[in-house]
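Asks: Just to be clear, the model below is a prediction. Sequence and coordinates:
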Amino acid sequence: MTRASTALSFTFFAAAPTVKVDHAVAHDYRLGDLQIGHTWTKPAVAGSDADLYAPIFNMGDTEAKLVAVSSPISDSAQLHGSADDGDLPIAAVDLPPGKPVATAPWREHVVLTNLKRTLVHGDSVKVTFDFGRAGTQVLDVEVEDPSGD
C-alpha cells in the first residue's frame, strides 16, 4: 500500500464515525417488491383520531394494494380517500407498478381511530400494514410535530 493510499484510507475511516444517518432512511422497510419509507403521525390526545402518512413504492411488475391497517394503540384503523372524495373510508390504496405513492392529507392516507393513549413528539408506535397477497409488515411509526414545537 502506498503512502498516499494509506493516508486516503485513514482519512475515510477517520471521517466515517462523523457521518450522520438520515432519520427517514433509518425507518425504511422492504416487503418483497414494496418499499415503505419513513412513516409518521402527528401528536394527538387519547380518544381522538390520528392521520398517518407513508411513502410506498411498488418496484414490481404487478399492481399491489394496501388493503388494511391495524395498531394496538387505536380502536381501529381506516384507509381514507383524498380530500376531493370527501376524506371518506376506502377499501384499498392502489399501488401501481413502478410508481411511488405518497399518502398525504389531500391524498389517500391512514386514520387511526379513537386512540387509546396520547401520542407525543418523539414516541414510536407499532402499526401493521396489510398488503393482501404481498403480506404484512409491522412498522415503527414516529410521532413528529411538523411545526417544530
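Replies: Perfect, thanks for sending it. Numbers count the residues shown, from 1 in each chain.

Asks: from here on, contacts and neighbour counts on C-alpha atoms
Replies: OK.

Asks: Is there a neighbour count for the residue nearest to G98 when sequence neighbours are not counted? I'd like the number.
Replies: Nearest non-adjacent residue to G98, counting by CA to CA, 6 or more residues apart in numbering: M59, 5.1 Å away. Neighbourhood size, M59 [other CA atoms under 10 Å]: 18.

Asks: Which residue is the nearest non-sequential neighbour of the residue nearest in space to the middle of the chain?
Replies: When CA atoms, centre = their mean is applied to the chain, the residue found nearest the centroid is T39 (2.1 Å). The shortest distance from T39 to any non-neighbouring residue, by CA to CA, 6+ apart, is to A54 (4.4 Å).

Asks: Take this one as well and set it beside the first:
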Amino acid sequence: MKTLTLAAAATFLGLSLTASIAHDYKHGALEIGHPHARATPPNAPVSGGYLTIRNTGDAADRLIGVKAGFADRVEIHEMSMENDVMKMREVTDGLEIPAGGEVELKPGGYHIMFIGLDSRMAEGETRTATLAFEKAGSIEVDFSVENIIKMKERMSKDGHADMDHGDMDHGDGGHGGMKHGG
C-alpha cells in the first residue's frame, strides 16, 4: 500500500510539474498557452506580452481587456503593413476568439502592450496580469519574462515570423518609427 501511495504521489507531482512547465491555463472553453513578456532594459517604458488563446467551445468569445498592477495601462494592439509602412493600433473593440479556433498574440501581429512599467522586467521573473473575456470572465495569468534571443529561438522553432516589436526604438513613447493610430 505504501508503494502504491508513493507511486500515486510521484505521478501527481510529475503531472503538476509538467503543467507548470507547460505554462498553460484552462478557463472554461478557453485554453491560454505560454503567456510571456519581453524583458526590458532599465527605464524602458513598455513591454510586449504574447500568448495563444484557443477556444474549444461552440461560441466565439472576445478578449476585451487586460489589467496589470505593474503597468500604468495595458492595451491590446495589432500590427500590420499598410503601403509599406508598419502600423500599430489599439484594438478598441476586443479581440475575437472564434469558436473552435485560435488566436496567437505574437511580435508583428496582435499583442498586449504593457505601458508605463513600474520597473524593469527582468528575464526569469514572472508578472501577473488579468485577462478579461466577454463570456468566460476574468482569469489571472503569469507572464514569464524572457529575453529577446530566447523568444526568437522559440519562434523560429515554431515557424513564426521573425518580426520583433522590441527591436524598435522606444524613445518616442514606445512606438519606434511606426505610425500609431487609425
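Replies: Noted; the coordinates are in hand. If you're wondering where the values come from, they're calculated on a predicted model, not measured in any experiment.

Asks: TM-score for these two?
Replies: Superposed pair, TM-score by TM-score structural alignment, normalised by the length of the first structure: 0.80. Supporting alignment: 136 aligned residues with a CA RMSD of 2.4 Å.

Asks: counterpart of the residue nearest to the centre of the first structure in the second structure?
Replies: Taking TM-score structural alignment, the alignment pairs T39 of the first structure with P35 from the second structure.

Asks: wait, what's in contact with its match?
Replies: 23-24, 49-52, 141-144 (CA atoms under 8 Å, 6 or more residues apart in numbering).

Asks: Please, a ChimeraX command that selects the buried ones among those residues?
Replies: Of the contacts of P35 of the second structure, the buried ones can be selected in ChimeraX as follows, counting by 16 or more other CA atoms under 10 Å:
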select :23,24,49,50,51,141,142,143,144
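
Asks: Including distance to A71 of the second structure and secondary structure, could the contacts of P35 of the second structure go into JSON lines?
Replies: As requested, the contacts of P35 of the second structure are exported to JSON lines (distance: CA to CA, whole Å; DSSP: H, G, I helix; E, B strand; the rest coil):
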{"residue": "H23", "distance to A71 of the second structure": "22", "secondary structure": "coil"}
{"residue": "D24", "distance to A71 of the second structure": "23", "secondary structure": "strand"}
{"residue": "G49", "distance to A71 of the second structure": "12", "secondary structure": "strand"}
{"residue": "Y50", "distance to A71 of the second structure": "16", "secondary structure": "strand"}
{"residue": "L51", "distance to A71 of the second structure": "18", "secondary structure": "strand"}
{"residue": "T52", "distance to A71 of the second structure": "21", "secondary structure": "strand"}
{"residue": "V141", "distance to A71 of the second structure": "15", "secondary structure": "strand"}
{"residue": "D142", "distance to A71 of the second structure": "14", "secondary structure": "strand"}
{"residue": "F143", "distance to A71 of the second structure": "13", "secondary structure": "strand"}
{"residue": "S144", "distance to A71 of the second structure": "15", "secondary structure": "strand"}
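
Asks: Format the contacts of P35 of the second structure as TSV; extra columns: distance to F70 of the second structure.
Replies: Formatted as TSV, the contacts of P35 of the second structure follow (distance: CA to CA, whole Å):
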residue	distance to F70 of the second structure
H23	20
D24	21
G49	13
Y50	16
L51	18
T52	21
V141	13
D142	12
F143	12
S144	14
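
Asks: just the contacts of P35 of the second structure now: which is nearest A122 of the second structure?
Replies: Within the contacts of P35 of the second structure, the smallest distance to A122 of the second structure is 9.6 Å, found for S144 (CA to CA).

Asks: quick one: what's aligned to V101 of the first structure in the second structure?
Replies: Per TM-score structural alignment, V101 of the first structure is aligned with V103.

Asks: so how far is the helix or strand containing that match off the chain centroid?
Replies: Using DSSP states H and E, V103 of the second structure sits in strand 102-105. Distance of strand 102-105 of the second structure from the chain centroid (CA atoms, centre = their mean, to the nearest Å) equals 9 Å.
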